[in-house]
Every structure is written in C-alpha cells, then in structure tokens.
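Asker: just to be clear, the model below is a prediction. Sequence and coordinates:
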Amino acid sequence: MEDKLHQRIFVAGHRGMVGSAIVRRLQALGYSNILTASRDELDLTAQPQVQAFFARHAIDQVYLAAAKVGGIHANNTFPAEFLYQNLMIEANVIHAAHQTGVHRLLFLGSSCIYPKHAEQPMREDALLTGMLEPTNEPYAIAKIAGIKLCESYNRQHGHDYRSVMPTNLYGPNDNFHPENSHVIPALLRRFHEAKVNEDPEVVVWGSGTPMREFLHVDDMAAASVHVMELDADTYAAHTEPMLSHINVGTGVDCTIRELAETIKRVTGYTGELRFDASKPDGTPRKLLDVSRLNALGWQAGITLEAGLQDAYQWFLENQNRFRG
C-alpha cells in the first residue's frame, strides 16, 4: 500500500472542477506524489510540449481530466475549437503516456457520447448506435475518440487505459457564469441573486417536467479513483475490449421542478417559483445505467440536497470571481 501511495500520478486538468476534485480525493487517501501543470506551464494541445513533459517526469499513472468544456451556446458557437482542442489534448496525452511506458491511465468523458434518442437509462452498449445530439456533436465525437484511443492502445500495446463517462456534474470550482453555465450553477446563482435583490419571483425555462441526473463532483472523483485502483482482472471482468468505458452517476434522476424547488430551499429564497412553458424543455429524460459501476463495488454517496448545499456554500465563498 505504501508503495502505491508514492506512485507519481499526473492529473491533467487539475484546475478544473473534476481535476481539482480528483486531486483532493488522492490527497485525502494519502497519495503523496501528485504531479500537476498549469496551462501556462504545459499546453496539452502542443505535442512537443506534452512529449517533453512526459519524458522529463517518471509518471506511473495519468488521470486525463483536461478538456475544453462549455454549455450549449459555446458548443454551437465554437464547434471547431471544441473538436480540435479536445482531440489534441487526448491524443497528445495518451500517446505520450504510451511512449514513456505509462501502463495505467483514466480518461474522463461525458454522457453526451450516447445517441440523442438512446433508450433510458443509457447503457454503455448504446455507444455508436444512433445520431448524437446536434448541439454538442463535436465535443461528443472528441470524447468518443478518446474512448477508442484508450481501447486501441490497450489492444495493440497491452496497456491498461480505462474510461469513465459521468452524468451531469456540479460542485466546487463549477462555472457560475450567468450565460454559459449549466443548469445547477445557473439556478444557484439566479436564486441567490433573487434573494439578495428581494425579487418577487424566479422564472425557470420550460415546463419543469424533464428529468435529469446529477452527480456531485466529489462523488465523481471518488468513483474515478475507485475505477483506477481496481485490479486489471476485476476491471476486465466487467468490461469488454471494445466496450471498455464505465458510466458514472447516481442511477437516480429528478424533474427540473424538483431540482428548482430544492435549490430554492437551499438558497433560502422565499419568493415565487414560476415555469415558462413557452421555452423549450429539451430531451424528456437523461439517465445513466450505472449497474456496471455498482457491480464493481461503488455507488454514489452524496444526496442531491447535501451536494447542492456544498455547492452553494462554495459559491458564497467565491462569488467575487463571478461578478460582472
């Protein structure tokens, strides 16, 4: 155990929401040799820099959490950047890991890899069975390519590169931008500002009936480390060579109305909650099948309300970042 805790682990994307949570998790477990690099120190889209970085450091494991991410507006506006940058990041890191003899790597993807009309809850074998959601297709294609890169390096070179696909994540270090954030940080900020301004109501787009699954990022980090630490035989027994990714989620969803009501309670907002049914709802339901992960001995432990309280507290402590 002590030798394992001294392995040199590179967490790519350590300043992002997921990467920072993985660093916290590893530190809590006693790992003492965690390697990180800021964007100024290492441009992951630049192959020579990545190759030199891996050659310079004797890396034992890699958590590949770095990615260009954004909401629907950003994905629609900059599809070329989302496809190019994510392809470059994963190709450079995975290939450099191979070149320098890194045997174990964990690639973090997204539930958007699954077809727009995939059967619910979405199983791992739904991959590549239908058309993707058009608004984030470039990002999804890049993440699918990352899964297939891992599988291909495993098949050709005998590595142990694994992939995890999280559901909708939230928590500390989330993006609370008023226009470009996802639903939980957007609503946390909206309800908070409505409370401060004593607004009589908060309007939420849509009917409130769509169902979504949400996972606190600390649970995501715990699941990632759990999957990474599984012995090769156990992991292989629950995956397939050409279907090696694992869904990560709670296995439980809620309506957007239930989410908004919980956020109203967490933030202490006392005004009215109104839904604007003239605005689009989006996909009726998005839920991951997490039976494969559960069979590997892990399940989520942070309830939605407890997770929202934690995320709101982090926002309160860091809201100066988001002014303007």
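Answerer: Happy to help now that I have it. Note that the structure is a prediction, hence the values are computed from the model and not measured.
Asker: only C-alpha atoms from now on, for both contacts and neighbour counts.
Answerer: Noted.
Asker: so what's the residue nearest the centre of the chain up against?
Answerer: The chain has Pro166 as the residue nearest its centroid, 5.2 Å off, counting by Cα atoms, centre = their mean. Residues near Pro166 by Cα atoms under 8 Å, 6 or more residues apart in numbering: 108-111, 215, 220, 247-249.
Asker: check contacts around Trp204.
Answerer: Careful, residue 204 is Val and not Trp. Shown in contact with Val204 (Cα under 8 Å, 6+ apart): 260, 273-276.
Asker: and it, what element?
Answerer: Assigned by DSSP states H and E, Val204 belongs to strand 201-205.
Asker: before we go on, here's another structure to hold up against the first:
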Amino acid sequence: MMKVLVTGGSGLVGKAIQHVVREEEGAREGEEWIFLSSKDADLTNKEDTRAVFERHRPTHVIHLAAMVGGLFKNMKSNLEFWRNNVYINDNVLQAAHEAGTVKVVSCLSTCIFPDKTTYPIDETMIHNGPPHESNFGYSYAKRMIDVQNKAYFQQHGRRYTAVIPTNVFGPDDNFNIEDGHVLPGLIHKAYLTQKEGKPLTVWGSGTPRRQFIYSLDLAHLFLWVLREYSEVDPIILSVGEEDEVSIKEAAEVVVECLAFKGEVVYDTSKSDGQLKKTASNAKLRKYRPDFKFTPFKQAVKETCDWFVANYDTARK
C-alpha cells in the first residue's frame, strides 16, 4: 500500500499531478493520493505540520508547498522568502521522518544554481557559489533541502530526494501580472491589452533565455521519480538545451496563440534578472531517453485556451 501526500496540492504543479493521477495514467493499484492545500495546514507551523502528518501517516510525500513569486516580488522580500521556506521545508521533512515516510520528493528550482557559473548547469553544481542576488533568500532556502536530504540519508537511511524543474507553466498557474512568473504574466497582460486595444508591454529587453517545461509533462516525470528514481542526489527535470527560448520568442508565441493584433513594446527600464540559466537534462535522458515533451507552442496554446476559458476563476 502506497499512501502519497502532496503538499502544495492546489498549486500549478499539484493540480497537474492531480490531473495526471485522476484523468490520465491514473493512480496505480494500491496507491492512495491526498492533495493538501494551505487551508489544510499552515506548514510554517511545526505543530500544524506534525498534526497533518500524524493524521494521514503517508508512506510517500511529494513536497511542493513553498512561498513563491516572480522576480520583482523576490527582489523586495528576500528575508520573508528565506524564513518562510526554511520553516516549511524543515517542518515537512522532519514530520515525514517522524511519521515513518519512506520517500519524500521535494521540488527545487534552477534559480538555486550559482549566478557565476559555466553552462550548461548540472546537478553537481548546486553549491558551487552564491545564487543570483535578486532571489537569494528563496534560492538558499531551497538549496538547504538538498543538504537536509543528505543528512537524513546519512543518519537514518531515508531516501529523500529532490527534483529541479526549469520554468514551469500551464493550466492553474498564477497569472498575476505583478507577482507571477514571466509566461503566465505575459498571457494575462496580452489578454487584457487585446481587450483594451493597447500595446503589449514586455518587462525587460526580451533577451534572457529560459527552458520552459509544461506542468503536465513535469507531473508525469514527478510520478516516475516518486515510483522509480532511487538516488538521494537531485535530478534536473527539463527540456533539452536546444529547446531554450528567449523571453522575446516566448512573447511572440503568446501573441500568436492569443491572436493578439496590437503592438509589442519592451520596457528596458525593468530588470532582466538572470540572462540565462541553461540546464543540462543529460541525467534525465540517461534514465528516460524516450520521454516526449509537449512542443512549446502547443503547450502555450493549451495554457492560453485554459486561461481564457477559466478567466473568472483563474489565480490572478
């Protein structure tokens, strides 16, 4: 019997895993899935976290819960990002250990990698230098999960691990223009400016490059990691280096998918953040050489269609 508890189950990746488990490949026989949202427990609180783990006693955990935000929210609130995420991660990992959970798969981010580095980055380079100063609070808090996983393995033999996805997007994303990530923010902005007949303003120069991963592809890979990946060392979940796109190219795909007819302008007074974070998916390809990623344009179209259809209830 495998009892899987998903923290952050109502967020972008949690909803994608829920969709895959319930609508696509389905839960396997003998698997029970529980999706927690922030309403179920305050994971920054040790007692709250312990209580929810004692109630469910999961054998496996997918840990997605985090305080997250886009570039500008991170730049303003590094202290809050550090403290809240350190509390959440320590509480979840320790409560899992106390409840006898055999496997925890936590979710990191490519922003944890050193700012000054060689490319492509890979799993061995996480701790090689300071992260980008724009989001150092979040980045260091996420890095500490890897440190803690190694310590649980060394002292208790726990196989707690972590995945490192590149920029995730898809249905159920946070489409907030001020605080959200670049792609959902662009989709929302293009939708509004189309209605208002105004130009679409893209923040920054459009030159930074990113690897985007569709949330449903990531969900399939999460299930594989949970069931079959046995390393404690983390694994990058990403499209290949050849699939990296610039913010300008991403904006052009959004414009096409929403049939946006107005002018597109770039506000270079806004920060670009990191210019590139190119990640290697060689380790993933060693394990899963045949995994097929959804083409970027198709995934953006499906996300845009979902946003338009669910505009009234989407997070924004």
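Answerer: Perfect, thanks for sending it. Since we're looking at a predicted model, the values are computed, not measured.
Asker: TM-score for the pair, please.
Answerer: After superposition, the two chains reach a TM-score of 0.91 (TM-score structural alignment, normalised by the length of structure 2), with 309 aligned residues with a Cα RMSD of 2.0 Å.
Asker: is Gly170 of structure 2 in contact with Lys297, as I believe?
Answerer: No. Using Cα atoms under 8 Å, Gly170 of structure 2 is not in contact with Lys297; the gap is 11.8 Å.
Asker: more neighbours, those two?
Answerer: Gly170 (25 against 14; other Cα atoms under 10 Å).
Asker: and the gap between the more buried one and Glu24 of structure 2?
Answerer: Remark: distance between Gly170 of structure 2 and Glu24 of structure 2 (Cα to Cα, to the nearest Å) = 16 Å.
Asker: ok so, going back, filter the contacts of Pro166 of structure 1 down to just the ones in helices.
Answerer: Met220 (DSSP state H).
Asker: residues in contact with stretch 12-19 of structure 1?
Answerer: By Cα under 8 Å, 6+ apart, the list of residues contacting stretch 12-19 of structure 1 from outside reads 11, 20, 22-23, 36-38, 62-67, 171-174, 217, 220-221.
Asker: tell me the buried residues within the residues you listed.
Answerer: 11, 20, 22-23, 36-37, 62-67, 171-174, 217, 220-221 (16 or more other Cα atoms under 10 Å).
Asker: restricted to helices, list those.
Answerer: Using DSSP H, these in helices are 20, 22-23, 217, 220-221.
Asker: of those residues, which is the nearest to Gly282 of structure 1?
Answerer: Distance to Gly282 of structure 1 across these (Cα to Cα) is lowest for Val217, with 23.6 Å.
Asker: and that closest one, how far is that from Asp174 of structure 1?
Answerer: Distance, Val217 of structure 1 to Asp174 of structure 1, using Cα to Cα: 9 Å.
Asker: again, but for Ala52 of structure 1
Answerer: Counting by Cα to Cα, the gap from Ala52 of structure 1 to Asp174 of structure 1 is 31 Å.
Asker: so Thr250 of structure 1 touches Glu213, yeah?
Answerer: Yes. The pair Thr250 of structure 1 / Glu213 is scored as a contact, 7.1 Å apart, by Cα under 8 Å.
Asker: the more surrounded of the two?
Answerer: Between Thr250 of structure 1 and Glu213, counted using other Cα under 10 Å, the more crowded position is Thr250 (25 against 21).
Asker: roughly how far does the counterpart of that one in structure 2 sit from Tyr214 of structure 2?
Answerer: Aligned counterpart of Thr250 of structure 1 in structure 2: Val239 (TM-score structural alignment). Relative to Tyr214 of structure 2, Val239 of structure 2 is positioned 9 Å away (Cα to Cα).
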